[in-house]
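**Q** Please find the sequence and the predicted model below.
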Amino acid sequence: MFGLRLPELLLILLAVLLLFGGNKLPQLGKGLGESVRSFRRALREAKSDEPEPAAKEETTVRAK
């Protein structure tokens, strides 16, 4: 995962704990999860709003 191993992940977790404290972590996780869900929903809606490409009409060229 992004080239991070266990020691690096533990160091990042420790830094987050020191910056925000244990009480804020659940709120931060909830906010992050809601943001990701909202972003994915917007992507799905953008894809469904795109018009379907028109079906290619087959044209035959008559030889003269």
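**A** Nice, thanks for sending it over. Here the structure is a predicted model, which means the values were calculated and not measured.

**Q** switch to C-alpha atoms for all contacts and neighbour counts from now on
**A** Will do.

**Q** mind checking the longest helix of the chain?
**A** helix 25-49 (DSSP state H).

**Q** hold the first one in mind and look at this next one:
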Amino acid sequence: MNTLTIMALSWQHLLIVAVILLILFGGKKIPEMMRGLGSGIKEFKDAVKEEDKKPSEDTKNNSNSAQ
């Protein structure tokens, strides 16, 4: 059996999950959760970009001090 086929979700599965989430959290709470999730993802991406810039700046400073 193909693992990807087993793990694939059809539109019916997604609809059932959406209905369950709507029942559990209500219509007003879901947009707030999505905003929080979006801001969390944005902060994570910013932190990753900042961390990527940091080593290159450190190596430039180290090479300039050594000379």
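**A** Nice, I can see it. What you see is a predicted model, and the numbers here were worked out from it, not measured in a lab.

**Q** whereabouts in structure 2 does the longest helix of structure 1 align?
**A** The counterpart of helix 25-49 of structure 1 in structure 2, using TM-score structural alignment, spans residues 30-54.

**Q** and that stretch, how far from structure 1 on average?
**A** In the superposition with structure 1, the average deviation recorded for stretch 30-54 of structure 2 is 0.7 Å (mean Cα distance after the TM-score superposition for structure 1).

**Q** And that stretch, how far out from the chain middle?
**A** 7 Å (Cα atoms, centre = their mean, to the nearest Å).

**Q** Can you give the contact residues for the longest helix of structure 1?
**A** Contact with helix 25-49 of structure 1 is made by Leu17, as judged by Cα atoms under 8 Å, 6 or more residues apart in numbering.
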